[in-house]
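Sequence below, structure please.
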Amino acid sequence: MTVKITSVRKKLKKPESSQQSSDETNNLSTSLDKNVQTITEALGSSADIIFRHFTFKKGYHVKVTVIYTDGLINDNTVQNNILDNLMVETKKTSSVPPHVDLFEYLHQSFLRSGEIEIVENFDDLYNNVLSGNTLILLDHYAKCIAIDTRGWQERGLEEPTTETVIRGPKEGFNETLETNLALIRRRIKDPNLWIEKKIIGKKSQTDVAIVYLNNVASENVVHEVKTRINGINIDAIIEGGQLEELIHDGFYTPFPTIYNTERPDTAVAGLLEGRVVIVVDGTPFVLLAPALFTQFFQSPQDYYFQFDISSFLRILRYVSFFLSLLVPSVYIALTTVHQEMLPTPLLITLTAQREGVPFPAVVEAFLMELTFEILREAGVRMPRAVGSAISIVGALVIGQAAVEAGFVSSSMVIVVAITAIANFIMPNYNMSIPVRLLRFAFMIIASMLGLIGILFGLIALTIHLCKLRSFGVPYMAPLTPLQGEEQKDTILRLPWWTLKKRPGFMSKKNVLRNETPKPQPESPSN
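This is a model prediction of the structure:
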């Protein structure tokens, strides 16, 4: 089976009468001079649009114009394979075999390139020249030849900055679509890896690739992804986050329902489980759908370490999730509403620390949490050389000064520090953001209703998560609905030889993925 690669161009529908007249004005003319004038006017005589003119004198006397965009093309390819050959051919006394159409000769025999397309209208012509392709226009022909010569400067493959691992591949995606697809193809050499390309954005004409394993991914999920992407009608897609917001589920939830990663191994692992990968040109982050709640607590290195170590780290992440979400609210509830639940020595210690603090515990917690959020954002926006220093020094200085000035208690500083550290343990940054937002809601509930309010808040949060869907798949699967077979790789990660099947909630096709038997230690020789 060959790899399926298609390209879809989206166009707005017009009335039939206006559509016919529009097509007539949009088609290329047989006059080369008229075509060049139209292109020049449409592109505003832009300095980076290069026009090179030639003439086939002997036998034909046909004028030829080569058009390309400087900076978006591979200079060597254009110069050696196109311009040099054309200039040599134009000087030959018999440049074209007799009784051979010049256009067909250039298209079929003369040009040496992997991808050659015939373009017959100005819309496709503009899209090709502004995408880095080189166009050859001939006089007396209402069509032209588009040659793939894209070769702009791109960032090299570097280690991902948002998903660092101790053990595992160190290369990440970059901003070039073809490079990112090659990184995926290099890891999955299966003819069932299908790639479909689409062009999104009336102004940006952004290339978007939908990647999936045809014999693994659910047909319903693939169809839903294509339907949502085809329904996008927007001027420009600059980054994958825009596309994510246009197609994701749960518009009234802070939780992400599409997973994003800049690691090729994570994208490949998602493909092998039946997910669909969406690659957007111009961003190093690819999107994975469907995305599940448990997926955001799994790190790529979980599958590179021993299963017992990986299971311990996963449990630690779930514990840190609840610590980051509930520690400030539980502290407020115990010190404000349920003081009788604290041991007497601890209550006396906390009361002594709060002596002289002018604010109630909830206001104190809000002030410290907001201060830390400001420091966190300042550290992100500051230059790398001073960002970490500003955040660390700012936290130490402000925290110490606030305690000495009597604005907050030292115990509150400890609570905020534990909360912040627990929040950083999330493998995916997208899951830490809703936790930061919900933390403030739980603090308000705890100040009014105490532990009972926290309990009701957790019940409401659980119901909300269970109602979410990601491209038709339950967001909390396989925890609810509970699937025993899938628990081998959810909260715990059991040995590889036990992971026989792919996740059943993703797809019912080709579920068997591992037939390796359990290792049997050799008996000692006598």
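
switch to C-alpha atoms for all contacts and neighbour counts from now on
Noted.

Distance of residue 471 relative to residue 291?
The gap separating residue 471 from residue 291 is 8 Å, by Cα to Cα, to the nearest Å.

And this one, please, so the two structures can be compared:
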Amino acid sequence: MSFWKQFRKQWSRKSQNPKKEFETNSGKRNLSTDLQTNIDQMKKEFGYSPDIIIRKFHLGTESVLKAAAVYMDGLVNKDAITHFVGHFLGSENLDLSLTNVNPHESLLHFLRDHALEIHELNTMDTWSDMMMSCLSGDTVILIDGSDKAISANTRGGEQRPISESTTQVVIRGPKDAFTEVIGTNIALVRRRIRNPNLWLENIKIGTITPTDVSILYLHGIANEDLIKEVRKRFREIDIDSIKETGNIEELIEDQTFTPFPTIYNTDRPDIISANILEGRVAIFVDGTPFVLIVPTIFSQFFQSPDDYNHRFDFATFVRLLRYISFFISIMGPAIYIALITFHQEMIPSQLLFSLVSSREGVPFPALVEALMMELSFEILREAGVRMPRSVGQAVSIVGALVLGQAAVQAGIVSPAMVIVVAITGIASFASPAFNIAITARMLRFILMILAASFGAFGITMGTIFFIAHMTSLQSFGTPYLSPFAPFNLFDQKDALIRLPHWSVIVKSKLLKFKKNNQPWKGNPSSFSNHGERNEDEDHY
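Below is the predicted model:
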């Protein structure tokens, strides 16, 4: 694994040499003191794209000093641009600064410190910084005679409003969900955790299109070694672009080739806030409503916000149902195949006679029956997801009923197999997390083949192998099966069951980072970091 990662990294760097040479020769050039030269060069750099808006104007009411505002249409808040360009740059207050000895530099500082009422202003003097500011939604102000520019934060444009979560629906609890704007997502968490120790660190990842990535954690509760490891893995990312949190997940997870998800993702701010309060680290990526949580344990995928919004007895009952449903979704068809094929003596006589009579005339063995029905069910489920919402559910429900009834009447499958597949499919929807349900769907086919080949012995060996594999997994130094393996009695209060709130106020002991047991192997890269933390060699 480590060899192939190193080989891919070296090949990727060789293929990116022309691009990096362009960045060195073109992107780091300084601005010109001539305004028209800067404007012409800006148009050329963006390929004369029509969405690059350049507004020329004169500063003050009595001055002939030329200036220009450059921004990208669709990425900015036009009201903010009209406010500070139309009102402040054309006001009489600027005439006072034009009478100084060095009018260009003094005016630049006057605009930045007094005239522009924007909460975030930066001064820049290179083309790479100026173009990146425009592409980020900022407005760049150029002044004739100055080789520097001012970048004003005017990010805006059309954005999706805060709405209800569509992936993790709750009956009782908050209804808001994250959006595609990273600033809005962080604000939703800060609204719930009003503590100055909630620290935020920002970096940019991507060589072609840098993407804003942030980590959020509660200083004093989150383990310092865990935070350093998160920074380390981010520094070692060398990729062209980040389009979704799934890209980050594959680059920083401890083990890639495993069917079990080792990083939790959600679009609910209340789940992220609860995990941060427990000492975990949240990873935000600009452009996606899903946020990652590290470290992650197996029992985390069976916890729902409803568990903490209802009484503990009802929450415990529902959580146990989820575990049972997960077991059924993996083992259901495999157990049926093993009983019908090898262990008929374990079935009661009356039930056995009924099953044998229902299978009379079926030309296929139990494994082929199960594979046909399971594959048909998976195809219908995928079709229902991809089709328009108005007809997707109808197609999946009607298709399952029609196919099941037609298959039984044609004598291709038995009615008992249809019942087993239906129960298995329904049980797979009981998991609160979608990615753990995908794991059950994949492992189901492996156990079906083992059951058809070796009976109950094959199911037992497959189960032992899966459990052994899960015990070997870690998520940022935390054992994946905690608190079951290694067993921790203290943390059983919110694992398989949930005790009352007054008994779980003490922080969990699971999130103790074990640096020496890390199976993840990082790769060095030339990634340059942009944070402000200063913690020995791990700062960025």
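
Any idea what the TM-score comes out to?
TM-score for the superposed chains, counting by TM-score structural alignment, normalised by the length of structure 1: 0.90, backed by 495 aligned residues with a Cα RMSD of 2.2 Å.

before we move on, the earlier item: residue 471 and residue 291 of structure 1: which is more packed in?
residue 291 (27 against 22; other Cα atoms under 10 Å).

Secondary structure of that one: a strand, I assume?
No - counting by DSSP: H, G, I helix; E, B strand; the rest coil, residue 291 of structure 1 is not part of a strand but coil.

Over in structure 2, tell me which residue corresponds to it.
Aligned by TM-score structural alignment, residue 291 of structure 1 pairs with residue 296 of structure 2.

what do you get for residue 83 of structure 1?
Looks like residue 83 of structure 1 aligns to residue 86 there (TM-score structural alignment).

what's the answer for residue 152 of structure 1, then?
Residue 152 of structure 1 maps onto residue 157 in structure 2, by TM-score structural alignment.

Pretty sure its match sits against residue 72.
No - contact between residue 157 of structure 2 and residue 72 fails when scored by Cα atoms under 8 Å: they sit 10.0 Å apart.

Looking at these two, which is more packed in?
residue 72 (22 against 12).

And for the more buried one, nearest residue in space, chain neighbours not counted?
residue 52 (4.8 Å; Cα to Cα, 6 or more residues apart in numbering).

Can you tell me what that neighbour aligns to in structure 1?
In structure 1, residue 52 of structure 2 lands on residue 49 (TM-score structural alignment).

Isn't that match up against residue 69?
Yes - using Cα under 8 Å, residue 49 of structure 1 is in contact with residue 69, at 4.6 Å.

Can you show me the strands along structure 1?
5-9, 49-56, 62-69, 116-119, 134-138, 144-147, 193-200, 206-213, 259-261, 276-280, 286-289, 469-470, 473-474 (DSSP state E).

Which secondary structure elements does the fourth one sit against?
Contact here means 3 or more Cα pairs under 8 Å, 6 or more residues apart in numbering; DSSP states H and E; on that basis strand 116-119 of structure 1 packs against strand 144-147.

Mean distance of the strand it packs on to its aligned residues in structure 2, please.
Compared with structure 2 after fitting, strand 144-147 of structure 1 deviates on average by 0.4 Å (mean Cα distance after the TM-score superposition for structure 1).

who touches that strand?
With contacts defined as Cα atoms under 8 Å, 6 or more residues apart in numbering, strand 144-147 of structure 1 is touched by 107, 113, 115-120, 125, 128, 133-138.

rewinding a little: just the strands of structure 1: most buried one?
strand 276-280 (a mean of 27; mean count of other Cα atoms under 10 Å).

and the match of residue 83 of structure 1, how far is that from residue 116 of structure 2?
Residue 86 of structure 2 is 11 Å from residue 116 of structure 2, by Cα to Cα.

Comparing these two, which residue is more hemmed in?
Neighbour totals were compared for residue 86 of structure 2 and residue 116, and residue 116 leads with 18 against 12 (other Cα under 10 Å).

so what corresponds to the more buried one in structure 1?
Counting by TM-score structural alignment, the partner of residue 116 of structure 2 is residue 111.

Verify the stated contact: that match with residue 82.
Yes - contact criterion Cα under 8 Å: residue 111 of structure 1 and residue 82 qualify, at 7.1 Å.

so the helix of greatest length in structure 1 aligns onto which residues of structure 2?
Across structure 1, the helix with the greatest residue count (assigned by DSSP state H) is helix 429-467. Under TM-score structural alignment, helix 429-467 of structure 1 corresponds to residues 434-472 of structure 2.

Repeat that for stretch 404-418 of structure 1.
Under TM-score structural alignment, the counterpart of stretch 404-418 of structure 1 in structure 2 spans residues 409-423.

Just the buried positions in the matching stretch, please.
Judged by neighbour count (16 or more other Cα atoms under 10 Å), stretch 409-423 of structure 2 contains these buried residues: 411-418, 420-423.

Adding distance to residue 512 of structure 2, write those residues out as TSV.
As requested, these are arranged in TSV below (distance: Cα to Cα, whole Å):
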residue	distance to residue 512 of structure 2
411	57
412	54
413	51
414	51
415	51
416	48
417	46
418	46
420	42
421	41
422	42
423	39
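
excluding its backbone neighbours, what's nearest the residue nearest in space to the middle of structure 2?
The C-alpha lying nearest the average C-alpha coordinate of structure 2 belongs to residue 245 (Cα atoms, centre = their mean; 3.1 Å). Using Cα to Cα, 6+ apart and skipping residues adjacent in sequence, the residue nearest residue 245 of structure 2 is residue 285, 6.2 Å away.

Map the one you found across to structure 1 for me.
So residue 285 of structure 2 corresponds to residue 280, using TM-score structural alignment.

ok, how many other residues are close to residue 456 of structure 1?
14.

need the helices for the stretch 351-500 of structure 1, in chain order.
Counting by DSSP state H, counting those that start in this stretch, the stretch 351-500 of structure 1 has helices at residues 361-381, 384-405, 410-423, 429-467.

Where does stretch 360-377 of structure 1 end up in structure 2?
Structural correspondence for stretch 360-377 of structure 1: residues 365-382 of structure 2, per TM-score structural alignment.

Let me see the residues that make contact with that stretch.
The contact list for stretch 365-382 of structure 2 (Cα under 8 Å, 6+ apart) reads 333, 337, 340-341, 395-396, 399-400, 412-413, 417-418, 421, 425, 445, 448-449, 452.
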